[in-house]
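>>> Sequence first, then the predicted structure, then my questions.
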Amino acid sequence: MADTTSLPVIDISGLSGTSAGSASGVPPRDIGRVAEAIRAACTGPGFFYVSGHGVPEAVIAEAVRAARDFFHLPAEVKAGVKANARHRGWHAMGGALMEGAKHSDRKEFFSMGLELPEDDPAVLAGEALRGPNQWPDFAPALRPAMGAYYDAMFGLGGRLLRAVAVSLGLEEGFFAPCYRKPLQRTQAIFYPPQSVGAEEEIYGVAPHTDFGCITLLWQDSNGGLQVRERQGGSWIDAPPLPGTLVVNVGDLLGRWSNDRFASTPHRVVNRSGRERMSIATFHDPDFGVVIDPRELGTPAEEARYEPITAGRHILNRFDQAFGYRKTLAAAP
């Protein structure tokens, strides 16, 4: 697949500046330029690439290496850390069914989140999805590699949301207080090859929109990500571009912004003939943050959505999509 795409590439290296030009240390002209480009992308295709993102290549490479080694282990070994009620651990092939899809996704993935001890106040308060991660002692490299990647993506997500805030006409620091104990999740995802003659409606990931605020995606060189074009409904390739990450709007930010920034359907079809890997980070706010379009300047009479907490919104989507959630609900 050629390294070309109709999706925009935004250089965000200016967001890592240390000037005293604003509260974040980023010169206003730099954040303004990035915000303008993000506004155009998020009111257009809903997807864009970022270059100059500041995530070290070594951090990415170590996470990819450790995750690939984990996925190559036998299923019965990986099952030692099978997904629990906190969405942490290994999700086996066939465990995810996107809304409206006929078949389960052809993928398996390992999911982690913010590391919290059992005596953390959020855990003791019964917040869903909270607690420690499930780290496999049979794959010891996974914890440090994925942990470093998670931390790097948290920093990147924070920088991006400053520009997103400006692009929505908000104060630069609007989102920062919403991310003190974030529901951010990072998933290393493994896709086996799909035969060229496979049934049309079998996907690595079926057409869907992401559940949360913004998604930060690394993908390997095999391609397969496609984005639905809003005007005509055709599918646009989003191939891997060296030195970039893919960013897209999720349903939570769509709801928060009253659909000024709407999430865009996308899918994965791995027809490369090789195994494919990606690492997706869902940069989502604290569980109890109230998502209300009125807080982002939408007049009450124009608001399309009622207030909901970030945690409840994400749980609702999890309950629809993941088989293990249905098993938990059916348990006595």
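Looks like it came in fine.

>>> make it CA atoms for all contacts and neighbour counts henceforth
Will do.

>>> Strands of the stretch 51-200 of the chain, start to end?
89-91, 108-113, 185-191 (DSSP state E, counting those that start in this stretch).

>>> can you put those in TSV and add distance to residue 66?
Putting these into TSV (distance: least, CA to CA, whole Å) gives the following:
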stretch	distance to residue 66
strand 89-91	14
strand 108-113	11
strand 185-191	10
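
>>> Give the full set of residues in contact with the spatially closest residue to residue 181 that is not a sequence neighbour.
Spatial nearest neighbour of residue 181, chain neighbours left out: residue 286 (5.2 Å); criterion: CA to CA, 6 or more residues apart in numbering. Counting by CA atoms under 8 Å, 6 or more residues apart in numbering, residue 286 makes contact with 178, 179, 180, 181, 182, 183, 310, 311.

>>> and the second one, what does it touch?
So the one you mean is residue 179. 284, 285, 286.

>>> second one coming, line it up with the first:
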Amino acid sequence: MAYAPTKSSFTTIPVIDIGPLRTNGVQQVAQAMCEASADAGFFYITGHGIPQESIDATLRAAREFFALPPERKSDVAVNARHRGYIGVGGAKMESATRSDLKESFVYGLEVPEDDPDVRAGGRLTGPNQWPSDMPTFSASVYGLFEQMAKCARSVLAALAVGLDLPADFFHDYFTKPLARGSIIHYPPQPADLGAEQFGVGPHTDYGFLTLLWQDSVGGLEVLNREGDWVAAPPIPGTFVVNVGDLLARWSNDRFTSTQHRVVNRTGKERYSIPLFFDPNFDTVIDPRNANLPADEQPRYEPVLAGHHVLDRFNESFKYRDGATSAAHAGSAPAALGCEGGRL
């Protein structure tokens, strides 16, 4: 192993400069990333190369879109491919008592209608839908999406090196990724809504790797092993990176998928821009393929990435009430369950 995993009760989130990934500092960055991924499951990155102008353009587009009247936003209501507008009350984390106090616009990898995966249906892929009367919206939002996806690939390459795998190990699993971006607006949260109201309720991320830009308002909190919520405050010029459930499974829990939440106590509106970077739908997530030490037994059964994400979507998003995945019928190898579980 290139690193010794530690699992402490962290009290801060580390900051890692990934600029050396573009030169000759891969090993040093990989070591730092893997240590943070094992401990907190979260870290900030600087030196990512994403221009502030791209973030600013997307934030302007977000403010313009969310200021539209409800009927205009509903013109691009979220569809079965998980692309479009989700209003306040449209998402609730599994253990939450109330829906999240947020609205969002979701987009993903642009895939044409004649693509076989799109024609098959039920695989969370296809063309995006964009507001028809906002001519610069798609260019700004999708441009940042592509830049964040490129950055996510660099992060995955470093994590692979840290696991003593080839730097390009993850490449073939992300040729048509289930990559989803979102611009999220958190309205001011009235104090009288009580302690059980969250911008986003406590949860772990469903997929593989998340990159997050957050504005200066703050509110992101991460749960440590002592049960304390650790603030992940905004740091200018950074993105927050965190491990998702699928990456934790694939690493056999060498990496940690950590519960986190958003609590907007400021009385101000908040904006964030996450990228959820997940593998191709048919990727088999199996810790046996991730360079397990000889004396370590796999903790999880194999699972299809697309099935795992679909199952979690069906639990969390109101628009999918009663939804079933056509992809579950016959597309998985016989040895795989729809969700999989611990061994």
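That came in fine, so what should we check first? No experiment lies behind these values; they were computed from the predicted model shown.

>>> thinking again about what came up before, how about the strands of the stretch 51-200 of structure 1, which one is nearest residue 278 of structure 1?
Closest to residue 278 of structure 1 of these is strand 185-191 (CA to CA; 5.3 Å).

>>> compared with structure 2, how much does the helix or strand just after the closest one deviate?
Next in sequence after strand 185-191 of structure 1, counting helices and strands by DSSP states H and E, comes strand 205-208. By mean CA distance after the TM-score superposition for structure 1, the fitted strand 205-208 of structure 1 averages 0.3 Å away from its aligned residues in structure 2.

>>> so where in structure 2 does strand 205-208 of structure 1 end up aligned?
The alignment of strand 205-208 of structure 1 onto structure 2 (TM-score structural alignment) covers residues 200-203.

>>> which residues touch the matching stretch?
92-96, 99-102, 258-263.

>>> how about a cut-off of 7 Å?
Here stretch 200-203 of structure 2 makes contact (CA atoms under 7 Å, 6 or more residues apart in numbering) with 93, 96, 100, 101, 259, 260, 261, 262.

>>> so which two of those are the farthest from each other?
Pairwise over the contacts of stretch 200-203 of structure 2, using CA to CA, the maximum falls at 101 and 259, 17.9 Å.

>>> Counting neighbours around each, name which of these two comes out higher.
More crowded of residue 101 of structure 2 and residue 259, by other CA atoms under 10 Å: residue 101, with 24 against 18.

>>> which residues in the stretch 101-250 of structure 2 form helices?
Secondary structure of the stretch 101-250 of structure 2 (DSSP state H, counting those that start in this stretch): helices at 116-120, 137-162, 245-250.

>>> Now render these as JSON lines, adding mean neighbour count and distance to residue 108 of structure 2.
As requested, these are exported to JSON lines (neighbours: other CA atoms under 10 Å; distance: least, CA to CA, whole Å):
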{"stretch": "helix 116-120", "mean neighbour count": "14", "distance to residue 108 of structure 2": "13"}
{"stretch": "helix 137-162", "mean neighbour count": "20", "distance to residue 108 of structure 2": "8"}
{"stretch": "helix 245-250", "mean neighbour count": "25", "distance to residue 108 of structure 2": "18"}
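
>>> So which of those is nearest residue 77 of structure 2?
Per CA to CA, nearest to residue 77 of structure 2 of these: helix 137-162, 15.7 Å.

>>> equivalent range in structure 1 for the closest one?
Structural correspondence for helix 137-162 of structure 2: residues 142-167 of structure 1, per TM-score structural alignment.

>>> do stretch 257-271 of structure 2 as well
Alignment of stretch 257-271 of structure 2 against structure 1: residues 263-277, by TM-score structural alignment.

>>> That stretch: end-to-end distance?
Stretch 263-277 of structure 1 has an end-to-end distance of 23 Å (CA to CA, to the nearest Å).

>>> centre of the chain versus that stretch, how much separation?
Centroid separation between stretch 263-277 of structure 1 and its chain, computed with CA atoms, centre = their mean, to the nearest Å, is 15 Å.
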